[in-house]
Each structure stands twice: as C-alpha cells, then as structure tokens.
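>>> 3D model of this:
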Amino acid sequence: MSRTAAIIGAGVIGAGWAARFLLNGWNVRVFDPDPETEARVLSVLTAARLALPGLGDVALPPEGELSFPGLISETVRGADWVQESVPERIELKQKIYQALQASMEEKAILASSTSGFTPSELQAGSPRAGQILVAHPFNPVYLLPLVEVVASDRTTAEDVTRATEILTAIGMSPLKVRAEVPAHIADRLLEAVWREALWLVKDGVATTGEIDDAIRMGFGLRWAQMGLFETYRIVGGEGGMAYFLHQFGPALQWPWSKLTDVPEMDDDLVNRIAEQSDAQTGAQSIAEMEAQRDRNLVGILRALGYTGNGAGAVQLAADARNLATSGVPARFEEIDPAAPVRTIHRAVPLDWIDYNGHMTEARYLHVFGDATDRMMILVGCDRDYVAEGQSFFTVETHIRHIDEVRAGARLTVETRVLEGQGKKMHLWHELYSGDRLLATAEHMLLHVDLESRRSSPLTPLLAERLAILAKGHAALPRPVGLARAVGDRP
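Sure, this is the predicted structure:
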C-alpha cells in the first residue's frame, strides 16, 4: 500500500523532499501558493530522475503519484508524513503548524526542514506539540543522505523511532541529535568554516576561488569518506587520537582562528565576495552548475558505495532493501526454472552516459557482466566458492546493440541457461527498459581451477543446478540472434 507525504513549501529544499519521497515510491502532494511551484518542482524532479535512480546498483521502487492540491487541508489530509520547508521565520512556521494540525492525522509526523530553530521553539503554542520535530536535510535533498533529526522532551521515543525508520526507508541517513541547540550539528560546523572564510577574504589572504580549492583539493576529499575525527586519528599514527591531541592540541591556543569574531558585512566585503564568486563561476548558469554538481555527487557517492565508506554504506543498505522487492531472486530456490531468470534490476547512472547522450557501449557489457555474476552466485559460485579456489572465466561474448537508453532509465536483464554441463556455462541475456529490448548478449564461460588456471569439471552442485535451468529454459522459444556472427543479416 502506497504511503503519502505532504510537502509544505516548495523551494529548493521542499522540491528536493518531494523528489526524494516520490522516487522512493511514496505518493506526494505539494502545497505552495507561489504560481511557479509546479514548474519548479518538475524541474527539480527532472534532475532527480536522472541522478537518484542511478546512485545504487538496484532500481528504486515504482514512482509514486505527484499532485498539487490548492488547499493546505487537502494536501495534508490522510498524509503519513508532513514536511514543512517554508522560510526561516518562527512566527510563520508556528502559524502554519496551526493550519496543518487542524487537518492532518494525529499519528502523522510533522517535520520541519529548519536549519536553525529548535523543536521547542517550533512547538510553542501547538495543541499537539509532540507531533512536531526537526528533520533537517542537505541540498540536494534527493541525493545527499544526511538528515538531522531533533526532538524535544515532548516528542515520544516511539515517534522519533518511527521518523528515523521512514527516513532510512527512503535512502537517507538519520542523525539523531542528542540535545536541542540552535543550528543542530552540521550547520554549526559549516558556520565555523564560513566565518573563517569570510575573514580570509576580508583580510586579503585568499580569494573565494582559492578558499574553495583549499577545501575541494584537500581536506574536503578526505572528509567525504572519513569525516573529521577519523581523519585526525590517522594523523596520530600508531599513537592514535591521544598522540595527535598531545602533539597538536597546544596549537589550538595560538591565535590562528577568528571563530569568535564576525567580520562586518559592509558593502565593500559584500561586493568583493560577489565579484570574486562571479569570476570564479564564469559563464556557467545555475542550472549548469546544479547538473555538474549532481553528476559529481553521483560519481563520488557511487565510489564510496564500492567500499562501503561514509555515505556509501547508506547506499549499500538501500540497495539491499530494494533488491528484496526487485524480482531478482536471492537464492536458487526462488527461481522458476521454466522462465528466464531476472538477474539485473537497476537504473542508468549519470556517469554511464557518453557524448551522444545515451549509455556508453562499454556499459552494455558492464550490465551483462553483472548479470553473469548474478547467475554465478545463484547456481552456487559465490564468494566462498571462489575463495576455495574455483570460479568461471568468460571465454567468448557477443553483444547486439538494438536500442539506446538514457540516464535514469530503469533496466532489467532476463537470463537463460543454454547449456550447463561438463566444464561449460552458456548464457543468453536480454536487456530491457520497460518493454523495450535494448540489447542481447551471448556469453560462454568455462569452469576454472584458480590454482592451475585451467578449465575443470563443474562441481556436482553447480552441474545439478545448471542442468535444471538448462532443461527448463530449453522449452522456451529459441532466442532471436543466438549464435549470430558480426555482420550477419537478421
């Protein structure tokens, strides 16, 4: 049964929330009196459809339904989650909560995207104060997993748990803040760096571009995978964090920082920062910068997913949840031997797109290779099997490219076993996007002893399972294109 999220306020953050919920299978209703609301949300959604589905290696659930009711009451009625993302004015937020709570379900979560206010401030004057909590995300909401969850002592532990479970289920990483403090955790850290950066510009020490280079060429890359404390833990070497603190702690007393002082934002400083920032950006439009940001973030997050570091661990967990409902069997016993086996269910990542605007040639082989790996696992050739010294090597591949596919599109591969006996595993893959056949691949593999690096007979378990699939798949119509040579006419 589909769940419903109501988004109140559809600026950059609200629109990002709408995309995050919608692409994770929730029905979404959006309310914002601005006449440009629908166009703005659809623009963000277009970017999200390109980026978010390709973040992992398993496709997201079917997209929910999007609507734009004309009244707040229609927007929140029956919703499971209400996300407020209106401007940062406490009186405005408190007034809107009265209207929201008059129509929303008592058991629904009412979450604020506020970056600065505490839950107690938001709850003041509310008839159901415990229903309100903070769920502060980071832009772009549809890609970055962090969301700070802050509750007051009027919020029940059950509601906090329910909120974190919902946020986790849509691929986010909830960080429960232990105490109510203005600006929570992440923005307090950002504020410290921001103040210091403003002083460096004001004092003529560095330009905006040089400061950004100091972050993105240096510690910013380390922070993406290790954060602050683990980065310094490594600096301490075998002596650990204690050694680091004893060695470098005294430097904190030196007058390096101006964190307790704020430069006056006079016209001279404002104009200097604006001019440097414009020169740094060049002729790029905001839309071009956002597209570049998303492409880079997808690449970074996917790289972290390969190792499970930082945000990569969140994506791996999301993939595992999505795989369970993808139609890809988790074990051999789930396979129907009379039908092709679904071995891939994923989307096209942004970094798989070539200069023609569609999936690059090499990625077709990538997908088919993953499909072969999945079939190997299903018949018993898993990590443990390989660790014991046996595996499969591919000896021949033939791919037919039939149709193109673009970023964000959903992909599935249906696999058949043509032969599985002796030393051979002969596979036939068909790649689809919806009902469109995109490509086929014929793969011949030999079972190999990894110590001798020579072909060897299948083990009894693999031979039995492959024989079951080969017999079942033999009753299916002969694949079109089977055994074709390059250049043969259809």
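>>> okay, CA-based contacts and neighbour counts for the rest of this
Fine.
>>> Gly56 reaches Val314, doesn't it?
No - in this structure, Gly56 sits apart from Val314 without contact. The criterion is CA atoms under 8 Å, and the distance is 10.0 Å.
>>> of those two, who's got more company?
Neighbours of Gly56 and Val314, each counted by other CA atoms under 10 Å, are more numerous for Gly56; the result is 25 against 20.
>>> which residues does Gly408 contact?
Contacts were defined as CA atoms under 8 Å, 6 or more residues apart in numbering; by that measure Gly408 touches Arg49, Leu50, Ala51, Leu52, Pro53, Gly54, Ala347, Val348, Pro349, Leu350.
>>> contact partners for the residue nearest to the last one when sequence neighbours are not counted?
Which is Leu350. If you skip the residues right next to it in sequence, Leu350 has Ala407 as its closest partner in space, 5.5 Å away by CA to CA, 6 or more residues apart in numbering. Contacts for Ala407 were tallied using CA under 8 Å, 6+ apart; they are Leu50, Ala51, Gly54, Ala347, Val348, Pro349, Leu350, Trp352, Ile353, His358, Met359.
>>> structure for this one too, so we can compare:
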Amino acid sequence: MTVIKKVAVLGAGVIGAGWIARFAENGVTVGLFDPAPDARQKVEAVLSNAEYAYSRLEAGPRVKKGSITYAATLAEAVVNADLIVEAVPEVLSLKQSVYRDVEKCVAADVIIVSSTSGILPTDLQAGMDHPERLLVAHPFNPVYLLPLVEIVAGEQTAADVVEKAIAIYTELGMEALHIKKEIEAFVADRLLEAVWRESLWLIKDGIATTEEIDDAIRFGFGLRWAQMGLFETYRLAGGEAGMKHFIAQFGPCLQWPWTKLMDVPELTEELIDTIATQSEAQSGHYSFRQLERIRDDNLIAIMHALKTNNWGAGQTLIRTAAIRSQRLANTEHAEVIAEDINHPLLTLECAVSPEWTDYNNHMTESRYLQCFGDATDGLLQKIGVDADYVANGGSYFTVETHIRHLDEVKALELINVTTQVLAGKGKKCHVFHRLSHADGRMLATAEQLLIHVDMDSRSACEPTAQVTLQLEKIAAAHASLALPDGCGRAIGDPL
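Got it, this is the predicted structure:
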C-alpha cells in the first residue's frame, strides 16, 4: 500500500479546502498554507460538510481522521510532507512562483501536484529544478465526495511519479483517470465546456431558462450519464446492433446546424443579468450551505444505489471499503481504544442506507432487526468472537429476539446502537440493545438470547476461556446498571 502520512495543501479556496477534507477524512495529516485571513473559517465549513457526508457515505469503521495544521508560512506547511498539493488561483506565473518556493524547502523526490483545471503541466514545469516530480491531479467539486481525479503528466514528468500518484489517489477512494496526452482543460472540463457554451446560447436566444436547462439534464441524460457515461448510453440507443447502428442512424444529424459550439455568445451585462436573475429565481430561496448539503445528500444516495448494483462510482465505494478494512487491520494505522465497560457499549454507528427504506422513506421493519444483528456482531467482536474464532469452529447463535419499534428514521439519517449485557455465563449471552437516532431519540429496543455453539456439531458448547473471561467481565460491570425499560416484556404485556 502507498499510504502517505502527511500532505501539504497550498491554497484554501473551494478546491484546496475540498482536498484538505478528503485527506483528513482518510487519515492523512495536513499542513495548510493560505495567507487569506478567513482561510480557517472557510476550511472548517468544508470540513463540517465532509464529516456530514462521510458519516452517511461509509458504513463500517472509519480510519482515525488526520490532523490539520494552519501554517504561518509555506515553509512550515511543507515540513515532512510526502505530497505537495498546489491549489492557488489559475495564474501560470503565480503557480510557477509557488513551485520555486516549494523546491527550496523539500527533497527532490517529493511529488508536487497541481489542481489546475486546464493549464498544461509542461507549462507548469518550466523553470523547475526537478520538473520530473510535477504533474496535474485535477479533481471535481465537491473534492471530498466526487471520486474522479484527472492525472496528467507533462513532457518531463517521470513515469514512476505518475504510477505513485495513481496509487495515492486510489487509496484516497478516488478514480484516477490517466490522461495520456496533454491537452488544455484535459477531458472532463472540455466536455463540460461544450454543454456550458450551448446552454449560454439557449439562454441568450430566449429558448430556455437556467431552471429549464437544469431540468433537461437532471431529469434526462444526467441520470444516464451518472451510471453509464456517454458512449455506453449511446451503445444501448443503437439497439442490439450496437454502436455502429447508432452512428449510422444519428451520425448524419451532426451535419445539421443544431448547435453553436464553434461560436461563443458575448457575455454582455444584459446576458449576465439574465442568467443571474434566472438563477436567483431558481434556487435563491436556499442558502449556499443548504444547497451544498442538498447536493451532497443526492450524490451520496446515487452512489449508494450504484454500490448496490456494483456499477460506476458504486464500484469505487466497494473498492475503497476494502482498502479501509486493510488499513484498519494493519496495526500501524489501527488505534486501540481502552473502552469504558461500566456503561452500555457502543456496538453500531451508521447512516440509514437508502435501500433500507420503504415508499415513505422510513426504515423498514426488517432493517431494525439487521441493525440489532449487526450490533450483536459488534459485541461479539469486542469479546473475541471474530472471523478467526468462527473459522476455528466456535460461534454464538441468536435463539430469541424481542423488538419494540418506538420511532421512525429516514434514509441517510445517523443512528447508533448501545448494548447492555444482562447476563453472560457459560453457554448463554443475554443482551439488551437500544437503537437511537443521532439526535437522541430512541427508535427501538431489542432483547436477545444467544447460545454458544460448536460449528461442526451444531450443538451448544462452552466458549473458549478467553471469550468467557471477556464476556463475564462486561456482564459483571453491567450488573450494577439499572434494568432497561422494556426488558423482559412480551407481546400482550401492558404498555
């Protein structure tokens, strides 16, 4: 694995702050330099959004967050950095000046990446002492959430630097798209520019408003693009005969004067005012931060749906979860926490996945049981009943469950389960789970009885001495706790 321990981010605008959030959420220490007086305020707002997003995006344990240092100088920010991320304004001379300052402070093998959205890396490299270390890593907003990063090498960029950069961004949960030939604005922005240019003409000519154009995208081809892109979508449009039939059928229309992609409408004050007025009418009733949250919630829901189908950006989530698991299993990155067992144990934290909900957007009954089952697994992990233990022939089977449904919870809302051990001796484990919303509301409770079994004979048996010791220790600590409300109830008991 190519885990980096520290990154220096130079510039805390929208892109720089997004990079800081992605690195920190992936356990990387960040040194930031930005002389703007409000840099910290802007970064902390983005960090808050990223925390909100990642808590809903990832289901399982998360790596410990990386710390962030707000450096007073560039030299202070880059100390001991394994990677330098430049995210300053799109001015070639400014970027080149930053590289000169960086090269005075870091070793020759430290990689420098630019977040530029269009400047050629060969131009960026001009004048560097070690141009082989520089390449472009162009992300998309929000950087902490969207997985795409375009990797573009300059004429002097070393091949091993490209390989290492791709490995780094892959481990950050991203899709590193290697653009193998330099071109201004790379690939994705060139496609966006074409749509943007045509949209400006549609507004200028009075054909459509900003909202109508956005509706055409979000209710139509945007949904297709989110999961199949352009060419795979058109392959389907060609029917069973495929792409050749599609081009034969629709290719001739490219000669028709449908678009104005070779012309640019003059951005007069009148056109700018028209666009701004329409945009304000479209979404001015939301604050900037509200729109960011709406955007992030929608992106997370789409990515979760793609994950369910193992497709597109969902494949990135699956791969990233495997990388996280490996990192957490590595003792170099895992943090051992001495848990206070004198209180009910936290055994599950997650967000309600969209596929867990019904037509009312409420979590279905079966998923309450799943939460409690996952919480039981969390308790078993704490006492040593892990995958290796089960592989060696021992496990606990749930033989009885009683659930009370107390409140509703919706997709993407945060939930947690705490577990109280009512009894743990011999073959039996008796537990009481409380499922709560992040706002403190009790959503449900479950009382469960588990029996330890021999996986080969499928009969009850005593657990190992180590598991017995851990379970009895927790049970003894919980014996002083009050019996929870609802404990021992059965259907038909008075409420």
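>>> sorry, back to before: can you tell me which of the contacts of Gly408 of structure 1 lies nearest to Arg400 of structure 1?
Here the nearest of the contacts of Gly408 of structure 1 to Arg400 of structure 1, counting by CA to CA, is Val348; it sits at 18.4 Å.
>>> any idea how many residues pack against the closest one?
As a burial measure, the neighbour count of Val348 of structure 1 was computed by other CA under 10 Å and equals 27.
>>> return the residue of structure 2 aligned against it.
In structure 2, the residue equivalent to Val348 of structure 1 is Ala351, according to TM-score structural alignment.
>>> for PyMOL, write a command that selects the buried ones of the contacts of Ala407 of structure 1.
Below is the selection syntax for PyMOL that covers the buried ones among these, with 16 or more other CA atoms under 10 Å defining burial:
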select buried, resi 50+51+54+347+348+349+350+352+353+359
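>>> strands - which of the contacts of Ala407 of structure 1 land there?
Using DSSP state E, the members of the contacts of Ala407 of structure 1 that fall in strands are Ala347.
>>> rebuild the contacts of Ala407 of structure 1 as a markdown table, extending it with distance to Gln94 of structure 1.
Supplementary listing: these in a markdown table, determined by distance: CA to CA, whole Å:
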| residue | distance to Gln94 of structure 1 |
| --- | --- |
| Leu50 | 36 |
| Ala51 | 34 |
| Gly54 | 38 |
| Ala347 | 41 |
| Val348 | 42 |
| Pro349 | 41 |
| Leu350 | 40 |
| Trp352 | 45 |
| Ile353 | 46 |
| His358 | 47 |
| Met359 | 48 |
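>>> ok, so of the contacts of Ala407 of structure 1, who is nearest Asp488 of structure 1?
Met359 (24.1 Å).
>>> looks like that closest one contacts Val348 (just checking).
Yes - counting by CA under 8 Å, Met359 of structure 1 touches Val348, with 7.4 Å between them.
>>> anything in contact with each of those two?
When contacts are counted by CA under 8 Å, 6+ apart, the set common to Met359 of structure 1 and Val348 consists of Arg406, Ala407.
>>> excluding its backbone neighbours, what's nearest whatever residue of structure 1 lines up with Val187 of structure 2?
Residue-level alignment of Val187 of structure 2 against structure 1, with TM-score structural alignment as criterion, gives Ile185. The shortest distance from Ile185 of structure 1 to any residue other than its chain neighbours is 7.3 Å, reached at Val177 (CA to CA, 6+ apart).
>>> repeat for His304 of structure 2
In this structure, His304 of structure 2 finds its nearest non-sequential neighbour in Gly314, 6.4 Å apart by CA to CA, 6+ apart.
>>> sorry, back to before: what's around the closest residue to the match of Val348 of structure 1 other than its chain neighbours, how many residues?
Leaving aside its chain neighbours, Ala351 of structure 2 sits nearest to Leu414 (4.3 Å; criterion: CA to CA, 6+ apart). Taking other CA under 10 Å as the criterion, the count of residues near Leu414 of structure 2 is 19.
>>> now Leu414 of structure 2: how far from Asp263 of structure 2?
If you measure Leu414 of structure 2 against Asp263 of structure 2 using CA to CA, to the nearest Å, the figure is 49 Å.
>>> please apply the same query to Glu292 of structure 2.
Counting by CA to CA - Glu292 of structure 2 and Asp263 of structure 2 are separated by 32 Å.
>>> before we move on, what about Asn141 of structure 2?
Plainly put, Asn141 of structure 2 is 27 Å away from Asp263 of structure 2 if you go by CA to CA.
>>> with Ala21 of structure 2 instead?
In this structure, Ala21 of structure 2 and Asp263 of structure 2 are 38 Å apart, going by CA to CA.
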